[in-house]
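Colleague: Sequence first, predicted model second:
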Amino acid sequence: DDLLALAASRNEPPLLVALDSVQDVHNLGALIRTAEAVGAHGIIIPEHRAAGVTPAVIKTSAGAIEHLLVAQVTNLSRTLETLKKANVWSIGLAGEAKATIEQIDLDRPLVLVVGGEGKGLSRNVRDHCDMLMALPMRGNINSLNAAIAGSIALYAAWRARERGKP
């Protein structure tokens, strides 16, 4: 609720990040830093089976955590359902998705869902996303780490919102 209230107070559509089992504290810290840099309204992390806010996260965020709301939730899938009822779209990052980042309208109330290292999005969280989105890749490597993929998606959402402003 606080995350949506912050967006409303700024008269902006929500831009949130949800992390599904991201366990590396450096990925969490880097995503907090990027989310704050692009003006996101907050980050959602599960209470269990995920990195929490630690001194390493605080250091990696380079102070950004002081300016970004972090919500810990007991059930990420339920949180996505709650956000859906508030007309916030859940877009999960998945390499095998048919739609690419260029094909999806990111200028809307949005939560970008980033999967954990190695396994990506869990089936339950994936099933609760409104759509899945891939980041096209040209080289021999077919995936990016969670912080890089999430940062690319956040930057694309920010750019889409900037283009949509009068």
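Modeller: Everything's here; your move.
Colleague: switch to C-alpha atoms for all contacts and neighbour counts from now on
Modeller: Will do.
Colleague: Residue 57 versus the closest residue to residue 51 other than its chain neighbours, what's the distance?
Modeller: Spatially, and ignoring its direct neighbours in sequence, residue 51 is nearest to residue 23 (4.4 Å; Cα to Cα, 6 or more residues apart in numbering). From residue 23 across to residue 57, the span is 11 Å (Cα to Cα, to the nearest Å).
Colleague: Would you mind telling me which of these two has more residues around it?
Modeller: Set residue 23 next to residue 57 and count neighbours by other Cα atoms under 10 Å: residue 57 wins out with 23 against 18.
Colleague: tell me the contacts of the more buried one?
Modeller: Residues counted as contacts of residue 57 (Cα atoms under 8 Å, 6 or more residues apart in numbering) are 25, 26, 28, 29, 30.
Colleague: From the residues you listed, which land in helices?
Modeller: 25, 26, 28, 29, 30 (DSSP state H).
Colleague: Just the element for residue 90, please.
Modeller: Element membership for residue 90 (DSSP states H and E) is strand 89-93.
Colleague: Which strands or helices does that strand pack on?
Modeller: The elements that strand 89-93 packs onto, with contact taken as 3 or more Cα pairs under 8 Å, 6 or more residues apart in numbering; DSSP states H and E, are helix 76-85, strand 110-115, strand 131-133.
Colleague: Quick one: list the elements packing against the last one.
Modeller: This means strand 131-133. Using 3+ Cα pairs under 8 Å, 6+ apart: strand 131-133 touches strand 89-93.
Colleague: The strand it packs on vs helix 76-85, what angle?
Modeller: Angle, strand 89-93 to helix 76-85, by axes from the mean of the first three to the mean of the last three Cα atoms, to 10 degrees: 140 degrees.
Colleague: now strand 89-93 and strand 110-115, what's the angle there?
Modeller: Using the same axes, to 10 degrees: strand 89-93 against strand 110-115 is 30 degrees.
Colleague: in strand 89-93, what counts as buried?
Modeller: The neighbour-count check on strand 89-93 (16 or more other Cα atoms under 10 Å) flags 89, 90, 91, 92, 93 as buried.
Colleague: try stretch 143-155
Modeller: With burial defined by 16+ other Cα under 10 Å, the residues of stretch 143-155 counted as buried are 143, 146, 147, 149, 150, 151, 153, 154, 155.
Colleague: Which ones among those residues map onto strands?
Modeller: Using DSSP state E, no member of those falls in strands.
Colleague: which secondary structure elements does the longest helix seen in the chain contact?
Modeller: Determined from DSSP H, the single longest helix within the chain is helix 146-164. Applying 3+ Cα pairs under 8 Å, 6+ apart, one finds that helix 146-164 contacts helix 25-37, strand 110-115.
Colleague: now the next helix or strand after the last one, how far from the centre of its chain.
Modeller: Secondary structure here is assigned by DSSP H and E; on that basis, the next helix or strand after strand 110-115 toward the C-terminus is helix 123-128. Taking Cα atoms, centre = their mean, to the nearest Å, one finds the center of helix 123-128 at 15 Å from the center of the full chain.
Colleague: let's bring in a second model and compare:
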Amino acid sequence: MAKRKGKGPTPKAEDRHWHGKRQKARAAKNAKRTGTPTMGPSGRPTATDSPRPSGRPAGARRAAGDSPELVTGRNPVVEALRAGVPGTALYVMSGTDERIRESIQMAADRRIPLLETGKNELDRLTDGAVHQGIALQVRPYRYAHPDDLLKGTAPLIVALDGITDPRNLGAIVRSAAAFGATGVVVPERRAAGVTAGAWKTSAGTLASVPVAQATNLTRQLKAYQQAGCFVAGLDARGSTPVADLEVASGPFVLVVGSEGKGLGRLVADTCDMLVTIPMPGKAESLNAGVAAGIALYEISRLRS
């Protein structure tokens, strides 16, 4: 029986032909997990290594976790920049269109990095959305803690239950800013978050009105009650007009539900009182953003 020949000593890791490939693969995996971009020859992040947002192909989409969001399309991008949406990078294929030139100028004025890119790369970054040769990367919003909204001796907090449209969130934040609210609290799940759409509708007021996320809205409302706040739910089932709510002059939480379903049962049961907006006209209900604006005006009048 023939003896087998030995293969000799095991080569060192750096001498193995596959070692470099494994190192590169590990580095790429770590960069993807931590969000650290790979540096190009110039020492700047390459467009291909930019964070890849995910989501539905639309004008503005929210990525999962802390990933940045992209606003795509000539009109959405220029409107977002006009509204003061905090961009971190502007990806452009060419500057021939008037709206693209305006976007480039506004980005330059606000020192937003301008990255020239090709169609294939922009298709990849936007997941195949209709981008029209331009996309604005928006930094992830940093939510406040719900307890941070308890400012001053008589805080005014707006809590949202079942609001899923970011435009409604932006409109409510705008009303909150106009009528002196200290902040807005939203549930972490099954609710609208701060997206580029919310920034646009808020007309920049998201920069001054904090938005907090609550793991459990019912539990957070109880925490506000324990902190001395009166919690009133805005609901068609309410028997007290919001204009007659004298208790709103103190620490107060206004809870606003969705237009279709109103307040959830547990949230409504937690409220100290349900209040309503009398409507002598023919409309059965109001848009959540409009209803919140009217209620906040009345509460502001009572508090003044």
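Modeller: Cool, the structure landed. Model, not experiment: these values are computed from the prediction.
Colleague: what TM-score comes out when they're superposed?
Modeller: The TM-score (TM-score structural alignment, normalised by the length of the first structure) is 0.92; 157 aligned residues with a Cα RMSD of 0.9 Å.
Colleague: Need the winner for burial among the helices and strands packed on helix 146-164 of the first structure.
Modeller: strand 110-115 (a mean of 26; mean count of other Cα atoms under 10 Å).
Colleague: What span of the second structure is that one aligned with?
Modeller: Per the alignment by TM-score structural alignment, strand 110-115 of the first structure matches residues 252-257 in the second structure.
Colleague: Other residues contacting the matching stretch?
Modeller: 154-163, 224, 229-235, 262-264, 288, 292.
Colleague: Mean per-residue distance, the strand holding residue 90 of the first structure versus the second structure.
Modeller: Following superposition, strand 89-93 of the first structure is found to deviate from the second structure by 0.5 Å on average (mean Cα distance after the TM-score superposition for the first structure).
Colleague: residues in the second structure matched by that strand, start to end?
Modeller: Aligning strand 89-93 of the first structure against the second structure (TM-score structural alignment) gives residues 230-234.
Colleague: can you give me the strands for the stretch 51-200 of the second structure?
Modeller: 60-61, 69-72, 87-92, 114-116, 134-138, 156-161, 183-187 (DSSP state E, counting those that start in this stretch).
Colleague: hmm, back to that, could you identify the most distant pair in the contacts of residue 57 of the first structure?
Modeller: Farthest-apart pair in the contacts of residue 57 of the first structure is 25 and 30; separation 8.5 Å (Cα to Cα).
Colleague: about what we covered before: would you reformat the helices and strands packed on strand 89-93 of the first structure as TSV and include distance to residue 45 of the first structure?
Modeller: Converted to TSV, these look like this (distance: least, Cα to Cα, whole Å):
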stretch	distance to residue 45 of the first structure
helix 76-85	8
strand 110-115	10
strand 131-133	19
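Colleague: Where does stretch 205-216 of the second structure end up in the first structure?
Modeller: By TM-score structural alignment, stretch 205-216 of the second structure lines up with residues 64-75 in the first structure.
Colleague: how deep is residue 102 of the second structure tucked in, by neighbour count?
Modeller: Neighbour count for residue 102 of the second structure, taken as other Cα under 10 Å: 17.
Colleague: need the contact list for the nearest residue to it once chain neighbours are set aside.
Modeller: Leaving out its chain neighbours, the residue that sits closest to residue 102 of the second structure by Cα to Cα, 6+ apart is residue 78, at 7.1 Å. Contact partners of residue 78 of the second structure, counting by Cα under 8 Å, 6+ apart, are 99, 100, 102, 103.
Colleague: Which ones among the residues you listed lie within helices?
Modeller: 99, 100, 102, 103.
Colleague: what residue of the second structure matches up with residue 138 of the first structure?
Modeller: Aligned by TM-score structural alignment, residue 138 of the first structure pairs with residue 280 of the second structure.
Colleague: My guess is residue 24 of the first structure contacts residue 49. True?
Modeller: No: at 10.8 Å, residue 24 of the first structure does not count as touching residue 49 under the criterion of Cα atoms under 8 Å.
Colleague: more neighbours, those two?
Modeller: Comparing residue 24 of the first structure with residue 49 by other Cα under 10 Å, the one with more neighbours is residue 24, at 17 against 12.
Colleague: What lines up with the more buried one in the second structure?
Modeller: Looks like residue 24 of the first structure aligns to residue 165 there (TM-score structural alignment).
Colleague: what about the residue nearest to that match when sequence neighbours are not counted, how many neighbours?
Modeller: Once flanking residues are discounted, residue 165 of the second structure sits nearest to residue 192: 5.5 Å by Cα to Cα, 6+ apart. Residue 192 of the second structure is flanked by 21 other residues according to other Cα under 10 Å.
Colleague: and residue 192 of the second structure, what pairs with it in the first structure?
Modeller: So residue 192 of the second structure corresponds to residue 51, using TM-score structural alignment.
Colleague: And for residue 108 of the second structure, the neighbour number?
Modeller: Residue 108 of the second structure: 13 neighbours (other Cα under 10 Å).
Colleague: which position in the first structure aligns with it?
Modeller: Checking with TM-score structural alignment, residue 108 of the second structure has no match.
Colleague: Let me see the contact set for the nearest residue to residue 108 of the second structure once chain neighbours are set aside.
Modeller: Excluding its sequence neighbours, the residue lying closest to residue 108 of the second structure (Cα to Cα, 6+ apart) is residue 114, at 7.6 Å. The contact partners of residue 114 of the second structure, by Cα under 8 Å, 6+ apart, come to 89, 90, 91, 92, 104, 107, 108.
Colleague: what do we get in the second structure for residue 159 of the first structure?
Modeller: Counting by TM-score structural alignment, residue 159 of the first structure lines up with residue 301 in the second structure.
Colleague: what's around its match, how many residues?
Modeller: Count around residue 301 of the second structure with other Cα under 10 Å applied: 13.
Colleague: who's in contact with the closest residue to residue 31 of the first structure other than its chain neighbours?
Modeller: Spatial nearest neighbour of residue 31 of the first structure, excluding adjacent residues (Cα to Cα, 6+ apart): residue 147 at 5.4 Å. Contacts for residue 147 of the first structure (Cα under 8 Å, 6+ apart) come out as 27, 28, 30, 31.
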